[in-house]
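Enquirer: Just the structure for this:
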Amino acid sequence: MIRHMVRHHNILSIVGNIITVSVPETEGNSDAITRFGDLAMVEDEFSTSIAQVIKIDRNEIALQVFSGTQGVSNAASIRFLGTAMKVTYSADILGRIFNSLGEPMDGGSNLAHDPKVSIDGPSVNPVKRILASKMIRTNVPMIDVFNCL
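Expert: Below is the predicted model:
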């Protein structure tokens, strides 16, 4: 069974921007496992929103809905997409305007075939970075004071 086609309808609670949904336990089927940070679609009668898995507790999964839960009912369905959020990484994005989900808003060229990278990768170790050899003066005192860091 393809995971992103399965809809879950057992919403336990909606509190603020967090939806808690009960999903059946999947034993032995590694393809159906939902991971921390995966995306999900919350589909209601009138709207569709993207959410991210923020907590997994046995068969209860908590989702943070990016566009808010106002108007979402307990009758909404949840589809887990099985992938973390990704953004386009290419020279074609220079000068473009994007929304909060990384989708182009300016009507420019299609970026569907450009390479994508996951946004939840490891952070850069500050000890291993190359130190600046020259100060860039901004004439903003609070920035210039910490510029040496």
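Enquirer: going forward, measure contacts and count neighbours with C-alpha atoms only.
Expert: Fine.
Enquirer: any idea which strand is longest in this structure?
Expert: strand 48-57 (DSSP state E).
Enquirer: Alongside the first, I'd like the structure of this one:
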Amino acid sequence: MSESDAFPQHRPNVGIVLFNDQGLTWIGRRADVPHDRRWQWPQGGVDPGEDLEAAARRELAEETGIRSVDYLARTEDWITYDFPPGVIARDRRLGRKGWLGQKQIWFAFRFTGTEAEINLYGYGEPEFDQWRWEALTRVIDVAAPFKREVYERVIAAFGIFAVQNG
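Expert: Predicted coordinates:
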């Protein structure tokens, strides 16, 4: 079984943790979510046959405008989560494929550009309507609760790149 065949009911996806030179991470506030816990790291789907790191770089550019990054690390195995029932129902109403959740490979990158590069509106309808730099371990407090276990695993994997007192 190939890497892409694992978890066939989960959408192939990449997640990105972008660290600045102070060890803080970039998070965006989802534009399409009405509740307070709508901050997250960039993430997005993988096109058929697309290299995972290339997908992560593409998604980061599409969602944030950021291209100036250095590769730091990636998770080895898929990290999965199931969608809450409301997300599954919304997707069905919108005619999207009925995935049970997502399987993600996460990438850590170091931001090497300037904040002038950040553009949330460069690729059509924006994913995020605000952004900020946040301590790695504090992202769980502002992210959707159903992503908590994933974010805990990502924090454990990439904690070495974070600010130590955050």
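Enquirer: Now the TM-score, please.
Expert: Comparison of the two superposed chains (TM-score structural alignment, normalised by the length of the first structure) gives a TM-score of 0.23, and 65 aligned residues with a C-alpha RMSD of 5.4 Å.
Enquirer: sorry, back to before: what's the first helix or strand after the longest strand of the first structure?
Expert: Moving toward the C-terminus from strand 48-57 of the first structure, the next helix or strand (DSSP states H and E) is strand 60-65.
Enquirer: Is Leu39 of the first structure in contact with Ala51, as I believe?
Expert: Yes. Using C-alpha atoms under 8 Å, Leu39 of the first structure is in contact with Ala51, at 5.7 Å.
Enquirer: So which of the two has more stuff around it?
Expert: Shown here are Leu39 of the first structure and Ala51; by other C-alpha atoms under 10 Å, Ala51 has more neighbours (27 against 23).
Enquirer: Quick one: residues contacting the residue nearest to that one when sequence neighbours are not counted.
Expert: Spatial nearest neighbour of Ala51 of the first structure, chain neighbours left out: Val65 (4.1 Å); criterion: C-alpha to C-alpha, 6 or more residues apart in numbering. Applying C-alpha atoms under 8 Å, 6 or more residues apart in numbering to Val65 of the first structure gives the contacts 17-19, 42, 49-52.
Enquirer: Make a markdown table out of those and add distance to Lys86 of the first structure.
Expert: A markdown table is the format used below for the contacts of Val65 of the first structure (distance: C-alpha to C-alpha, whole Å):
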| residue | distance to Lys86 of the first structure |
| --- | --- |
| Asn17 | 21 |
| Ile18 | 21 |
| Ile19 | 22 |
| Val42 | 18 |
| Ser49 | 16 |
| Ile50 | 13 |
| Ala51 | 13 |
| Gln52 | 12 |
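Enquirer: tell me which residues in the longest strand of the first structure are buried?
Expert: 49-53 (16 or more other C-alpha atoms under 10 Å).
Enquirer: ok, these vs Ile61 of the first structure, which is closest?
Expert: Within the buried residues of strand 48-57 of the first structure, the smallest distance to Ile61 of the first structure is 6.9 Å, found for Val53 (C-alpha to C-alpha).
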